[in-house]
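K.L.:
need a structure here:
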Amino acid sequence: MTRRDTDIDQETGIETTGHEWDGIRELNNPLPRWWLWCFYLTIIWGVGYTIAYPAWPLISRATGGLLGYSTRAEVVEQIDAFETQNASLTTALTEVDLAVLDENPELQRFAISGGASVFRSHCSQCHGSGAAGGIGYPNLLDDDWLWGGTRDQIAYTVRHGIRNEVDPDAHWSQMPAYGEIFETGEIDDVVQHVLALSGQDHDAAMAERGSVLFADQCSACHNEDGRGNRDFGAPNLTDAIWLYGGDLRSLTYTVTNSRFGVMPPWSTRLTEAEVKAVAAYVHQLGGGE
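P.N.:
Now for the predicted structure:
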C-alpha cells in the first residue's frame, strides 16, 4: 500500500482518500446524512437504555436502571396469576385421596399435567426424560416396583425417598456384601442359582449348590421362590427386569459388593400438591398398579 496526495479520480470525478492498493484507489464517498443521523440516534438510544434499564454487570449484580424494571419480577407476577387461577384445583389436589383421583377427571387431568412439569424439572435427570431409567435408576414404565406402584405408594416414595439419611421415614433396605461372608466358589454358586431363577443359561450343578446357600442367606428378603418382598424393598429375581443388570458379571458384582442406591426426599422441595401430581403422572405412564 502506498500513500499519495489526495486527488480526483479521472473516471468518476470523485475525490479519493489518497490510499492506493495494487493500483486501486479508494474513493472518498461520504455516508448519506440520513444514515449518519440514524447511527447517532442509536448511540443516544443505547446510552439512554443502559441508564433506564438493568444493563451493566457488576461483581454480584447488574446496574438496576432508573425505571427499576425486572424480568424476574414479571415472571413472578405471571406465576402468581396462574397460581391464583388454579388455587381451587391445587387445594383439591392437596386434600384428595389419590386412590380415588380418577373419580374426578378434571382434577386428574390437572394433576397429570402439573406432574409432567414436576417430573421434567426434578426427576428426569435420573429416571430419563421418558422415565425409562437406566443402570441403577428404576424404569418407571414397567410394573416392577420395589416399594409398590399404587399412587399412594409412589407418593410416599417421592415424599420420603430411599435410603437417605435426611428423612427418618425414608424406605430403607440394605443387602449384605456377601464377598465378606461367602467364599468365592459360594458366590459363583449363588449367582448360578439366581440365573436359574430368572430362566437364564446356568450351570445346573452349581445352581443346585447355590440353592442351599440362597435358602439360608437370601430367602429371608427375596423369599424362597426368589420373587422378592416389597416390605423389604427386595427385588423379584425371577423376571427379566434388573436394576443393575442380570447377566453373570453384574450379578456376581451385586452379590459380592451389594448395591445401595439412594433417592433424596422431595417433601422439603415440593409442595404436597406437587408430590401428588408427580405420583399421578408416573402412575399413568403405564407401570402404575
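K.L.:
CA atoms for contacts and neighbours, from now on please.
P.N.:
Noted.
K.L.:
gap between residue 50 and residue 75?
P.N.:
In this view, residue 50 and residue 75 are 21 Å apart by C-alpha to C-alpha, to the nearest Å.
K.L.:
which non-adjacent residue is nearest residue 138?
P.N.:
With C-alpha to C-alpha, 6 or more residues apart in numbering as the criterion, residue 138 has its nearest non-adjacent residue at 6.0 Å, and that residue is residue 243.
K.L.:
unless I'm mixing things up, the one you found is touching residue 140, no?
P.N.:
No. Using C-alpha atoms under 8 Å, residue 243 is not in contact with residue 140, being 11.2 Å away.
K.L.:
Please identify which of those two sits among more neighbours.
P.N.:
residue 140 (22 against 16; other C-alpha atoms under 10 Å).
K.L.:
so what's the more buried one up against?
P.N.:
When contacts are counted by C-alpha atoms under 8 Å, 6 or more residues apart in numbering, residue 140 touches 127, 131, 132, 133, 282, 285, 287.
K.L.:
run the last query once more with 10 Å
P.N.:
Residues counted as contacts of residue 140 (C-alpha atoms under 10 Å, 6 or more residues apart in numbering) are 127-128, 130-133, 149, 282-288.
K.L.:
do you know how far the residue positioned nearest the centre of the chain is from residue 280?
P.N.:
By C-alpha atoms, centre = their mean, the mean C-alpha position of the chain lies nearest to residue 125, the distance being 2.2 Å. As judged by C-alpha to C-alpha, residue 125 and residue 280 stand 19 Å apart.
K.L.:
And for residue 199?
P.N.:
Look at residue 199 and residue 280: by C-alpha to C-alpha, they are 34 Å apart.
K.L.:
Which one's more surrounded, those two?
P.N.:
residue 280 (30 against 13).
K.L.:
A helix includes the residue nearest to residue 138, no?
P.N.:
No. According to DSSP: H, G, I helix; E, B strand; the rest coil, residue 243 belongs to no helix; its state is coil.
K.L.:
that older thread, would you mind listing which of the contacts of residue 140 are buried?
P.N.:
Buried members of the contacts of residue 140, scored by 16 or more other C-alpha atoms under 10 Å, are 127, 128, 131, 133, 149, 282, 283, 287, 288.
K.L.:
run this one through as well so I can compare:
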Amino acid sequence: MTDHKQRVDEATGTHLVGHEWDGIEELDTPLPRWWVYIFAATVVFAAGYVVAYPSFPDVGGSTGWSSRGELDEALQAQTAARAPVVSAIAVTPIDQLAGNPQLMRSAIEGGRAAFKVNCVQCHGSGAAGSKGYPNLNDDDWLWGGDIASIQYTLQHGIRSPGSEEARFSQMPAFADILSKGQISQLVSHVQALAGQGKPNATGAALFAENCASCHGDAGKGMREQGAPNLTDGIWLYGGDRASLTQTIAKARYGVMPHWNDRLDEATIKMLSAYVHSLGGGEANPAPQPDAITAGAESDEAPKS
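P.N.:
Predicted coordinates for the structure are as follows:
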C-alpha cells in the first residue's frame, strides 16, 4: 500500500492526506505562519481580557470595571436627575397637577413609561384594552374618569384581594334566579337599550325588577355601584347575544390589582396623569357638601 505522505500533488507540490471523494483528493496544505501567529495572539488577548473584564455577574476584574456597575451608575445618575421633578409630583395634590403645565407634562411622560412596564399586559400597548380589559382611550368609565378617581382606582384596585379599600361590586348570576327563557327576554331588552333591537315588554319588566337597582331605570348605569351604562354600545365583554347571555347568566368578576403597595405615590400619580391624558379623561367634579357628608358617612363611598 502506498504511503500517502509520500504522494505529492503534481500541480501544487503539496503532500496528499489520503482522503478521496469521487476522484478528488485532499491536500495537506499547512496554515500560513502569519495566520497561526495571529490566532495565538488572539487566544492570549482573550485570556487577558477575561481577567481584566470578566463576564461573570458580581465578579470584578483587575480593572475594577463591570458592565453591571456601569449600568448601576447610569441608573443612579438618571434617578438623581429626575429626583426634583418626582419629588415635586409627589407633594403636589393630584387635582392640582393641571395648574402646573410643565409638571403635568413631566407626570404624563413618567406615567407613559410606567404604563409600559406595569399596565400593557392587560390594557395593551396602546391602552385600547381587549375583551374583559377596559379601553382607556374612550370616555366610558365604570368608577369615574376624573384624575382623582383614576388615582383611587390605581391605588386600591377593583375587587382586589388584600385591599380593604378596593372598589367592589358584584353582579349576581341570574342563571340561579331566572329561567333560560327569561334570560333570553332580558338579553333582548338590554340590546334594545343599546339600539340593537326592538323594545321588549317582558324583558323591560324583568329589567325593572332585577337590574334597575344598579343600572338605573333607563340603563344608564351607576358609578357608585360600578354598574356600566348599557345604552352607549360600549361592551367590556361583548355586546352580541351570546356574550350578553353569558354575562347575565353567569355574571362577570373582573379584578384589577391594587398598586399602592407596589408603586410609590409619585409613580401612581404619573400613571393617573397619563391615563387621564389618553383622550377619555374627565374634568375633576366640583366638590358638593352633601356628597362629601354622604361619603364620610358611608363605608362604601370612594375615598379619593
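K.L.:
What's residue 113 of structure 1 aligned with over in structure 2?
P.N.:
Under the alignment by TM-score structural alignment, residue 113 of structure 1 pairs with residue 109 in structure 2.
K.L.:
which ones are touching that match?
P.N.:
103, 115, 270, 271, 273, 274 are the contacts of residue 109 of structure 2 under C-alpha under 10 Å, 6+ apart.
K.L.:
Which element, helix or strand, includes the first one?
P.N.:
This means residue 103 of structure 2. When secondary structure is defined by DSSP states H and E, residue 103 of structure 2 falls within helix 101-118.
K.L.:
Report the distance from that helix to the chain centre.
P.N.:
Helix 101-118 of structure 2 has its C-alpha centroid displaced from the chain centroid by 14 Å (C-alpha atoms, centre = their mean, to the nearest Å).
K.L.:
Quick check: that helix compared with structure 1, mean distance?
P.N.:
Here the mean offset of helix 101-118 of structure 2 against structure 1 after fitting is 1.1 Å, by mean C-alpha distance after the TM-score superposition for structure 1.
K.L.:
so after that helix, what's the next helix or strand?
P.N.:
Using DSSP H and E, the helix or strand that follows helix 101-118 of structure 2 towards the C-terminus is helix 120-123.
K.L.:
The next helix or strand after that following helix against structure 1, how far on average?
P.N.:
As assigned by DSSP H and E, the chain's next helix or strand after helix 120-123 of structure 2 is helix 147-156. Mean deviation of helix 147-156 of structure 2 relative to structure 1 after superposition (mean C-alpha distance after the TM-score superposition for structure 1): 1.0 Å.
K.L.:
that older thread, hmm, which two among the contacts of residue 109 of structure 2 are most spread apart?
P.N.:
Farthest pair in these (C-alpha to C-alpha) is 103 and 115. Separation: 17.9 Å.
K.L.:
which residues sit against the longest strand along structure 1?
P.N.:
Scanning structure 1 for the strand with the most residues, using DSSP state E, yields strand 16-21. If you take C-alpha under 10 Å, 6+ apart as the criterion, strand 16-21 of structure 1 is touched by 1-9, 25-29.
K.L.:
just stretch 50-60 of structure 2 next, same as before
P.N.:
By C-alpha under 10 Å, 6+ apart, stretch 50-60 of structure 2 touches 45-49, 61-69.
K.L.:
CSV for the residues you listed, including neighbour count and secondary structure?
P.N.:
Formatted as CSV, these follow (neighbours: other C-alpha atoms under 10 Å; DSSP: H, G, I helix; E, B strand; the rest coil):
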residue, neighbour count, secondary structure
45, 12, helix
46, 12, helix
47, 11, helix
48, 13, helix
49, 14, helix
61, 16, coil
62, 13, coil
63, 10, coil
64, 11, coil
65, 14, coil
66, 19, coil
67, 14, helix
68, 15, helix
69, 13, helix
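K.L.:
about what we covered before: shouldn't the residue nearest to the centre of structure 1 be in contact with residue 133?
P.N.:
Yes. Using C-alpha atoms under 10 Å, residue 125 of structure 1 is in contact with residue 133, at 9.4 Å.
K.L.:
Chain neighbours aside, what residue packs nearest to the aligned partner of residue 228 of structure 2 in structure 1?
P.N.:
Counting by TM-score structural alignment, residue 228 of structure 2 lines up with residue 235 in structure 1. In this structure, residue 235 of structure 1 finds its nearest non-sequential neighbour in residue 228, 4.8 Å apart by C-alpha to C-alpha, 6+ apart.
K.L.:
burial count for that neighbour?
P.N.:
21.
K.L.:
Could you do residue 82 of structure 2 as well?
P.N.:
Applying other C-alpha under 10 Å, we find 13 residues neighbouring residue 82 of structure 2.
K.L.:
Counterpart of it over in structure 1?
P.N.:
Match for residue 82 of structure 2 (TM-score structural alignment): residue 86.
K.L.:
for its match, what are its contacts?
P.N.:
Contact partners of residue 86 of structure 1, counting by C-alpha under 10 Å, 6+ apart, are 80, 110.
K.L.:
can you check the one 5 residues further on too?
P.N.:
Listed by C-alpha under 10 Å, 6+ apart, the contact set of residue 91 of structure 1 reads 272, 273.
K.L.:
Check residue 189 of structure 1 too.
P.N.:
Neighbour list for residue 189 of structure 1: 183, 195, 202-214, 252 [criterion: C-alpha under 10 Å, 6+ apart].
K.L.:
Please identify the member of these with the greatest number of neighbours.
P.N.:
Across those, neighbour numbers were computed from other C-alpha under 10 Å; residue 214 holds the maximum, 24 neighbours.
K.L.:
shouldn't the residue nearest to residue 235 of structure 1 be in contact with residue 238?
P.N.:
Yes. Counting by C-alpha under 10 Å, residue 238 is a contact partner of residue 228 of structure 1 at 8.7 Å.
K.L.:
Most distant residue from the centre of structure 1?
P.N.:
Most distant from the centre of structure 1: residue 10, at 70.9 Å, with distances by C-alpha atoms, centre = their mean.
K.L.:
and that one, which of the three is it?
P.N.:
Applying three-state DSSP to residue 10 of structure 1 yields a three-state assignment of coil.
K.L.:
what lines up against residue 180 of structure 2 once you look at structure 1?
P.N.:
Correspondence of residue 180 of structure 2 to structure 1, assessed by TM-score structural alignment: residue 184.
K.L.:
count of neighbours near that match?
P.N.:
Neighbour count of residue 184 of structure 1, defined by other C-alpha under 10 Å: 13.
K.L.:
Equivalent analysis for residue 54 of structure 2, please.
P.N.:
Residues lying near residue 54 of structure 2 (other C-alpha under 10 Å) number 20.
K.L.:
sorry, back to before: next one: the residue nearest to residue 235 of structure 1 relative to residue 148 of structure 1, how far apart?
P.N.:
Counting by C-alpha to C-alpha - residue 228 of structure 1 and residue 148 of structure 1 are separated by 12 Å.
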